[in-house]
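Undergrad: sequence and predicted structure, then a few things I'm wondering about:
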Amino acid sequence: MSSRRVKEIPTSVGLARAEIHRPARGTAERGTLVLGHGAGGSAWSADLRALTGLADEGFVVVLVEQPWRVAGKRVAARPPVLDTAWTEVLVALRRSRLPRPLVVGGRSAGARVACRTAAARGAHAVLALAFPLRPPAPARSASGAAQPRGVPARASRVDELLLPGLAGLDVLVVQGLRDPFGAGAAVRAAVRAGSPGAVPSPAVGVVEVVDVPGGHGFGADPTPVVDAVRAWLEGIAPAAGRARE
């Protein structure tokens, strides 16, 4: 059976926590997934928890808790603080003899962090679950008028999603069909259009978008998410005895 170990990691912005799931002794290790959580909730989402099962298939899976959540805070830290903690955790994890290739990722805000930092940390690929392409549209009243919520214009975050590709890294986006932050079709269109205002430059890496049932939290059954990730990983770290396609 796979093993589980929890490791506390000091960072310059607070104490982080890594839950490390390793394949059973004697199992050939195929690679490592390091995954971060979103901006809400104090418990691991069902999709991230289910992905730890890939340890039984040869992958080391690490779930990283950001310092703000370890400290029991209810509001996520600002992006620069998240990136700092994440980067320092990855540096510390290098001492744990993690097998390559290294896939970094996470869900929602955690996916954004991974996209922003993947190239600098020597990752091979990025897994983005429920990537928050843009804030949801404001709710409307019965008369059809938009209800102000203090949310600024719905600026796209596709520039973050494209960063790994510009460095030659492949990206898998797993998106709920009813995700209010942008369903798969919106993510595909944004990727094709490119980053607003950026100098045109073809991405070397491939951004693949897979649709699964549900909204931003996906459905009650995480199986479609795990199946999509497993199929994608086969192209990055094939099982022993299988040729890379």
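TA: Arrived safely, thanks for sending. Numbers count the residues shown, from 1 in each chain.

Undergrad: CA only for contacts and neighbour counts going forward, please
TA: Will do.

Undergrad: please enumerate the strands of this protein.
TA: In the chain, the segments counted as strands under DSSP state E are 3-11, 14-22, 31-36, 59-65, 102-107, 125-129, 170-176, 207-212.

Undergrad: would you turn those strands into TSV with mean neighbour count and distance to residue 229?
TA: TSV is the format used below for the strands of the chain (neighbours: other CA atoms under 10 Å; distance: least, CA to CA, whole Å):
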stretch	mean neighbour count	distance to residue 229
strand 3-11	15	21
strand 14-22	20	17
strand 31-36	26	11
strand 59-65	27	12
strand 102-107	26	11
strand 125-129	29	8
strand 170-176	25	8
strand 207-212	20	9
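
Undergrad: in TSV, list those along with distance to residue 183.
TA: Shown next, in TSV, are those (distance: least, CA to CA, whole Å):
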stretch	distance to residue 183
strand 3-11	34
strand 14-22	30
strand 31-36	21
strand 59-65	25
strand 102-107	14
strand 125-129	12
strand 170-176	6
strand 207-212	8
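
Undergrad: in this structure, which spans are helices?
TA: In the chain, the helices defined using DSSP state H lie at 46-51, 67-70, 79-93, 109-117, 158-166, 184-193, 223-236.

Undergrad: pick the most buried one from these.
TA: Mean neighbour count (mean count of other CA atoms under 10 Å) peaks for helix 109-117 among the helices of the chain, with a mean of 26.

Undergrad: that helix packs against which elements?
TA: Contact here means 3 or more CA pairs under 8 Å, 6 or more residues apart in numbering; DSSP states H and E; on that basis helix 109-117 packs against strand 31-36, helix 79-93, strand 102-107, strand 125-129, helix 158-166.

Undergrad: and these: which comes nearest residue 46?
TA: Residue 46 lies closest to strand 102-107 among these, at 10.9 Å (CA to CA).

Undergrad: alongside the first one, take a look at this:
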Amino acid sequence: MTTRIESVDTPPGEARVTWHTARSARLVLALGHGAGGGIEARDLRALAAALPARGITVALVEQPWRVAGKKVAAAPRVLDEGWRGLWPALAAPGLPVVAGGRSAGARVACRTAAPLGAAAVLALAFPLHPPGRPERSRAEELLGAGRPTLVVQGGRDAFGRPQEFPAPGAGGGYELVEVPDGDHGFAVPKRAPATQEESLGVITDAVGEWLERLAARPGPGAPGGPPRR
């Protein structure tokens, strides 16, 4: 694996991509951060460390507001604009790109995947609703992604526990993997049966296996399949 940092000019400002490049890569997994933190999130770091060995290049994306040192995230439309602006850099290696992210970054990936021609969507800690406000559901964004989607959700995530999600067949198909006892940042209590390291292993194993299935399946943008349109 090799690592490099690339600055990308976008309409809202300068974005930054930290590439963790696999040898003989088959896919690019692009991961955006949430509204309350950056690419130092434990799940993003774990995926960047684990997946290149499986032939997956991981691109950790910092939105312009974060690069500029601001403490408050930009509005959703601005986040989408930044993501669209840096997409050509993500597609430059000539490989299928899986759009992903955690929390707010997952929402961006869902909203933009189909128009950008993403091969699939990875939604980490998808914020199904604000804490304590289940009536303000964002399920429509998830179900409307229009691409094969994997949701990885903590069992005690205040933004939406796994059992709160709509049935995968209700308006749009997706797969959901639960990280037992994980909160919105996938932190687990010390008293939990699984350690923090084991819980991160649930994430990296599930995502790695899903991406390998995706890479082996012919389809638009998939290796061995028809080209994206």
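TA: Done, it's in. Keep in mind that what you see is a predicted model, and the values were worked out from it rather than measured.

Undergrad: hang on, the earlier thing: please identify which of the strands of structure 1 is closest to residue 90 of structure 1.
TA: In terms of CA to CA, the element of the strands of structure 1 nearest to residue 90 of structure 1 is strand 31-36, at 8.3 Å.

Undergrad: which bit of structure 2 covers the closest one?
TA: Mapped onto structure 2 using TM-score structural alignment, strand 31-36 of structure 1 spans residues 27-32.

Undergrad: what's the mean deviation for that stretch versus structure 1?
TA: Compared with structure 1 after fitting, stretch 27-32 of structure 2 deviates on average by 0.6 Å (mean CA distance after the TM-score superposition for structure 1).

Undergrad: just give me how far that stretch sits from the chain centre.
TA: Stretch 27-32 of structure 2 sits 7 Å away from the centroid of its parent chain (CA atoms, centre = their mean, to the nearest Å).

Undergrad: likewise stretch 222-230 of structure 1?
TA: Taking mean C-alpha positions (CA atoms, centre = their mean), stretch 222-230 of structure 1 and its chain are 14 Å apart.

Undergrad: repeat that for stretch 92-110 of structure 1.
TA: Counting by CA atoms, centre = their mean, stretch 92-110 of structure 1 is centred 10 Å from the centre of its parent chain.

Undergrad: start and end of it, how far apart?
TA: Start-to-end span of stretch 92-110 of structure 1 (CA to CA, to the nearest Å) is 18 Å.

Undergrad: next: stretch 215-229 of structure 1.
TA: Start-to-end, stretch 215-229 of structure 1 (CA to CA) is 18 Å.

Undergrad: now residue 67 of structure 2: how far from residue 13 of structure 2?
TA: Computed with CA to CA, the distance linking residue 67 of structure 2 and residue 13 of structure 2 is 9 Å.

Undergrad: repeat that for residue 74 of structure 2.
TA: Applying CA to CA, the value for residue 74 of structure 2 to residue 13 of structure 2 is 11 Å.

Undergrad: anything in contact with each of these two?
TA: Residues within reach of residue 74 of structure 2 and of residue 13 at once, by CA atoms under 8 Å, 6 or more residues apart in numbering, are residue 65.

Undergrad: residues near residue 220 of structure 1, how many?
TA: Neighbour count for residue 220 of structure 1, taken as other CA atoms under 10 Å: 10.

Undergrad: pull the contacting residues for it.
TA: Residue 220 of structure 1 sits in contact with residue 46, where contact means CA under 8 Å, 6+ apart.

Undergrad: ok, residue 136 of structure 1 - contacts?
TA: Neighbour list for residue 136 of structure 1: 154, 180, 181, 182 [criterion: CA under 8 Å, 6+ apart].

Undergrad: to which residue of structure 2 is it aligned?
TA: Match for residue 136 of structure 1 (TM-score structural alignment): residue 131.

Undergrad: check contacts around the residue lying closest to residue 7 of structure 2 once chain neighbours are set aside.
TA: Spatial nearest neighbour of residue 7 of structure 2, chain neighbours left out: residue 16 (4.5 Å); criterion: CA to CA, 6 or more residues apart in numbering. Contacts were defined as CA under 8 Å, 6+ apart; by that measure residue 16 of structure 2 touches 5, 6, 7, 8, 61, 62, 63, 64, 67.

Undergrad: and for residue 101 of structure 2?
TA: 30, 31, 32, 33, 34, 107, 108, 109, 122, 123, 124.

Undergrad: what does it correspond to in structure 1?
TA: Using TM-score structural alignment, residue 101 of structure 2 pairs with residue 106 in structure 1.

Undergrad: picking that back up, can you list the helices of structure 1 in TSV and add distance to residue 202 of structure 1?
TA: What follows is the helices of structure 1, written out as TSV (distance: least, CA to CA, whole Å):
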stretch	distance to residue 202 of structure 1
helix 46-51	31
helix 67-70	36
helix 79-93	25
helix 109-117	17
helix 158-166	7
helix 184-193	10
helix 223-236	21
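
Undergrad: quick one: which of those helices is nearest residue 215 of structure 1?
TA: That would be helix 184-193 among the helices of structure 1, by CA to CA, at 10.7 Å.

Undergrad: re earlier: shared with structure 1, which of the contacts of residue 16 of structure 2?
TA: Retained in structure 1 by both residues aligned by TM-score structural alignment, their matches' CA atoms under 8 Å are the following of the contacts of residue 16 of structure 2: 5, 6, 7, 8, 61, 62, 63, 64, 67.

Undergrad: I'd like the distance between the spatially closest residue to the first one that is not a sequence neighbour and residue 61 of structure 2.
TA: Once its chain neighbours are removed from consideration, residue 5 of structure 2 has its nearest residue in residue 18; the separation is 4.4 Å (CA to CA, 6+ apart). For residue 18 of structure 2, the distance to residue 61 of structure 2 (CA to CA) stands at 7 Å.

Undergrad: repeat for residue 55 of structure 2
TA: From residue 55 of structure 2 to residue 61 of structure 2 the distance is 19 Å (CA to CA).

Undergrad: just residue 24 of structure 2 next, same as before
TA: 22 Å.
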